[in-house]
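[1] following is a predicted model, sequence given first.
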Amino acid sequence: MTWFRCAETRPWASMRLFCLPHAGGSAGFYRSWAKEISPAVEVHAVQYPGRADRLAEAFVTDAHQLARLVAGAMAPLLDRPVALFGHSMGAVLAYEVARLLQERGGPPVHVFASGGRPPHDRGDDRVADRDDDGVVAEMVRLGGTDADALQEPELRELVMPYVRNDFRLIEDYVHRPGPRLTVPLTTLVGDADPHVTEAQAARWGELTDGRFALRVFGGDHFYLVPRQSQVLAEVMRTLEVPAGP
């Protein structure tokens, strides 16, 4: 099974944007982006194993291994410039994928880290160790669109294993020393995000020698759902591509 879901293939696109979902998320989270982003950008959303159409596949339990697998799968798609966008858990994974691509001589043109604590300032929350109700409570607190669905027992039985795996993966993650990024990085955050403060988000700037920007939007941890148009406008402006259709 391939790692990426591309809602609209664009052979003419000058750039590819790889989008990495949050803990418990799937590639479908980014499906609507292709309709609104510039025709010059082809969107590829990462589908982690163990969910959606990869439900039968084994989980990846280590963030560094997951980043290596994603970076490796990207290899055939690096014939055009690429940018990375990751939300929450996906922000840390995007950073680690960017480090690998840079190490291999093909760095991304930009990294967008959304709604995530920086890799070197993770905190000590342990959501993965809570019972099912505790995990659901955290998802409700964060404002996730999946939280309501998890009230249904049958769906909870299906979804909870990969949600818990993702929380454990990101909570066990430890930032490893290594070469700093040289690519530009933009951090995006909701002004009412209970998971990450603006001050924490600003610390992403410590991880790159490239240009750094912090962008604050109105909203909670999932600000980018109601603010999709504004987020995509920011992405297109930063990537210097024409506005979407």
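    Looks like it arrived, so ask away.

[2] going forward, measure contacts between C-alpha atoms and count neighbours the same way
    Fine.

[3] next, residue 17: secondary structure please.
    strand (DSSP: H, G, I helix; E, B strand; the rest coil).

[4] and it, how many residues sit next to it?
    22 (other CA atoms under 10 Å).

[5] please apply the same query to residue 189.
    30.

[6] that one and residue 200 touch, don't they?
    No: shown here, residue 189 and residue 200 do not form a contact pair, counting by CA atoms under 8 Å, at 10.0 Å.

[7] roughly how far apart are residue 212 and residue 119?
    Remark: distance between residue 212 and residue 119 (CA to CA, to the nearest Å) = 16 Å.

[8] okay, these two: which has more neighbours?
    Shown here are residue 212 and residue 119; by other CA under 10 Å, residue 119 has more neighbours (21 against 17).

[9] state the distance from that one to residue 144.
    Per CA to CA, residue 119 is found 21 Å from residue 144.

[10] try it against this one:
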Amino acid sequence: MTIAKTTRDVRTTGSPWIRRFHTAVRPQDAPVLVVLPHAGGNASFYFPISRDLAPHAEVLTIQYPGRQDRFGEPSPETVTGLVDEVERALRPWLGKPLVLFGHSMGAVLAFELTRRLERAGTAPRGLVLSGRRSPLLPEEGTTHIDGDDALIARLGELSGTDPQLLADPDFRQLILPSLRSDYKAIETYRYEPGPLLSTPVSVLCGQSDPRASVAGSMDWRQLTGAAFTFRSFPGGHFYLAEQHDAVVRALTEDLVAFAGA
């Protein structure tokens, strides 16, 4: 039987960019699932996924600057800048069987990081993209230059943050700098055409997500020449919290499928 040990915010990875919440007794060749959070998100949001996948994988969750224990640190304001930092933090794991999982903004980072790793000859075993439509359908937006109230309202529309927290002035002031940086990064991102991915891709989405429709999410299949899997779930942009058990099952299936690809 696999035994998992759990602690909050374990920082034994040697990088402020990476959280490893759980360790487990597992084979040495177990996959390493790298979780890239959404805009405004933090590593702890993905604690339940890490907990329930610990028997199957080593789960590393990215912690962007400007949130939780990294409050006060400036965050890169471009997708390229974020990918640069994540790639640097992951270098000790590049020889392991990596699987990248990104939600919303994190999906774009995971996609661009996969492209970069393929060019370097260190491609991940698989790529899971969640809550984000294909970059072939660019997202125009000015949220990052709107006023604070508009930025907070945009966050509230996606139902990923407790409304009582969003109404707290102190909390708002804490999260606004990193939130604005994240929105600037994703709203100014433009896909640059290139070779199709050689990495297998799995796409997950919420059936009523106002930001990532089923059709727009399925368009990711145009960007890989490898195996492509698509699943949709009841719920909106943060369906992965509403449908936690089903999402964990899907990720477990993906880890198995990628291992055999």
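    Thanks, I have the structure now. Only a predicted model underlies this, so the values are computations on that prediction, with no experimental measurement involved.

[11] need the TM-score from the superposition.
    The TM-score (TM-score structural alignment, normalised by the length of structure 1) is 0.93; 241 aligned residues with a CA RMSD of 1.5 Å.

[12] quick one, strands of the stretch 151-261 of structure 2?
    Using DSSP state E, counting those that start in this stretch, the strands found in the stretch 151-261 of structure 2 span residues 201-206, 228-233.

[13] which residues touch the first one?
    Strand 201-206 of structure 2 has contacts (CA atoms under 8 Å, 6 or more residues apart in numbering) with 126-132, 212-214, 217-218, 220-221, 224, 226-240, 254.

[14] ok, now which ones touch the residue mapped onto residue 211 of structure 1 from structure 2?
    For residue 211 of structure 1, the aligned position in structure 2 is occupied by residue 227, per TM-score structural alignment. Neighbour list for residue 227 of structure 2: 199, 200, 201 [criterion: CA under 8 Å, 6+ apart].

[15] am I right that residue 193 of structure 1 is in contact with residue 219?
    Yes: when contacts are counted by CA under 8 Å, residue 193 of structure 1 is listed as touching residue 219 (6.9 Å).

[16] between these two, which has more neighbouring residues?
    Of the pair residue 193 of structure 1 and residue 219, residue 193 is the one with more neighbours under other CA under 10 Å, namely 21 against 17.

[17] and the more buried one, what pairs with it in structure 2?
    So, by TM-score structural alignment, residue 193 of structure 1 is matched to residue 209.

[18] could you find the closest non-adjacent residue to that match?
    residue 236 (4.0 Å; CA to CA, 6 or more residues apart in numbering).

[19] count residues in the vicinity of the aligned residue in structure 1 for residue 146 of structure 2, would you?
    Using TM-score structural alignment as the criterion, residue 146 of structure 2 maps onto residue 130 of structure 1. By the measure other CA under 10 Å, the count of residues near residue 130 of structure 1 is 13.

[20] tell me the spacing between residue 130 of structure 1 and residue 173 of structure 1.
    From residue 130 of structure 1 to residue 173 of structure 1 the distance is 18 Å (CA to CA).

[21] what does residue 123 of structure 1 give?
    11 Å.

[22] what's near enough to touch residue 66 of structure 1?
    So residue 66 of structure 1 contacts 60, 93 (CA under 8 Å, 6+ apart).

[23] okay, it and residue 21 of structure 1: tell me how far apart.
    Distance from residue 66 of structure 1 to residue 21 of structure 1, by CA to CA: 13 Å.

[24] and for residue 96 of structure 1?
    14 Å.

[25] same thing with residue 208 of structure 1?
    22 Å.

[26] who's more crowded, those two?
    Remark: of residue 208 of structure 1 and residue 21, residue 21 carries more neighbours, 24 against 16, as counted by other CA under 10 Å.

[27] residue 123 and residue 173 of structure 1 - which one has more neighbours?
    residue 173 (19 against 12).
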